[in-house]
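A.B. asks: Sequence below, structure please.
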Amino acid sequence: MSIKVTVVVQKEDNWYVAKCLENSVASQGKTIEESIDNLREALELFYEDTTPENVNVPTFVTTMEVAL
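C.D. replies: Sure, this is the predicted structure:
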């Protein structure tokens, strides 16, 4: 079985942090690719003994500008 998840990657100091929006699981790496690979492994472990809920719920991600 496989599922699709929404991932945000942000640079924090010398690391890239990848976070899954559906369940808040996060991981890091020295490169974007490494952070995503590490997140994939973390998600596989997270879902190892459980069945994901709401796997077909569409997610809308956007950016917005806020006046300060």
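
A.B. asks: Only C-alpha atoms from now on, for both contacts and neighbour counts.
C.D. replies: Will do.

A.B. asks: Tally up the residues packed near residue 44, please.
C.D. replies: When neighbours are defined as other C-alpha atoms under 10 Å, residue 44 has 12 of them.

A.B. asks: That one falls within a strand, correct?
C.D. replies: No: with DSSP: H, G, I helix; E, B strand; the rest coil as the criterion, residue 44 is assigned helix and is not in a strand.

A.B. asks: tell me the SS of residue 18?
C.D. replies: From three-state DSSP, the assignment for residue 18 is strand.

A.B. asks: Find the nearest non-adjacent residue to it, please.
C.D. replies: residue 9 (4.3 Å; C-alpha to C-alpha, 6 or more residues apart in numbering).

A.B. asks: Here is a second sequence; please produce its structure as well for comparison:
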Amino acid sequence: MKTRSFTVIVYKEEDMYIAECPEVGTVDQGETIEQAIAGLKEATRLYLEEFPLAETSLKYITTIEVSYA
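C.D. replies: A predicted model of the protein is given here:
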């Protein structure tokens, strides 16, 4: 069994927390942050069992600064 770390982005939409994994594209939701992350972990595990990632598919996350009116 392989183990890999992935990025999780969590935000609130109305009364639910949304958790996303940008490297894989999986998304889940929950009433709490913990529930959303737990659901995302399971969804990502199931996705990777069906569609394994290539070993070289590393992605990097950074930030940008944008000025606007």
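
A.B. asks: Report the TM-score for the pair.
C.D. replies: After superposition, the two chains reach a TM-score (TM-score structural alignment, normalised by the length of the first structure) of 0.81; 68 aligned residues with a C-alpha RMSD of 1.9 Å.

A.B. asks: re the thing from before, share the number of residues neighbouring the residue nearest to residue 18 of the first structure, please.
C.D. replies: Neighbour number of residue 9 of the first structure under other C-alpha under 10 Å is 17.

A.B. asks: cool, and residue 42 of the second structure?
C.D. replies: Around residue 42 of the second structure there are 13 residues (other C-alpha under 10 Å).

A.B. asks: Could you tell me whether it really is in a helix?
C.D. replies: Yes: counting by three-state DSSP, one finds residue 42 of the second structure located in a helix.

A.B. asks: Show me the strands in the second structure, by range?
C.D. replies: Along the second structure, counting by DSSP state E, strands occupy 9-13, 16-21, 26-30.

A.B. asks: What separation is there between the counterpart of residue 14 of the first structure in the second structure and residue 38 of the second structure?
C.D. replies: When the second structure is aligned by TM-score structural alignment, residue 14 of the first structure is paired with residue 15. Taking C-alpha to C-alpha, to the nearest Å as the measure, residue 15 of the second structure falls 17 Å from residue 38 of the second structure.

A.B. asks: quick one: which of the two has more around it?
C.D. replies: Neighbour comparison, residue 15 of the second structure and residue 38: the larger count goes to residue 38, with 16 against 9 (by other C-alpha under 10 Å).

A.B. asks: That one maps to what in the first structure?
C.D. replies: Match for residue 38 of the second structure (TM-score structural alignment): residue 37.

A.B. asks: who's in contact with the residue nearest the centre of the second structure?
C.D. replies: Nearest to the geometric centre of the second structure sits residue 21, at 1.4 Å (C-alpha atoms, centre = their mean). Applying C-alpha atoms under 8 Å, 6 or more residues apart in numbering to residue 21 of the second structure gives the contacts 6-9, 27, 40, 44.
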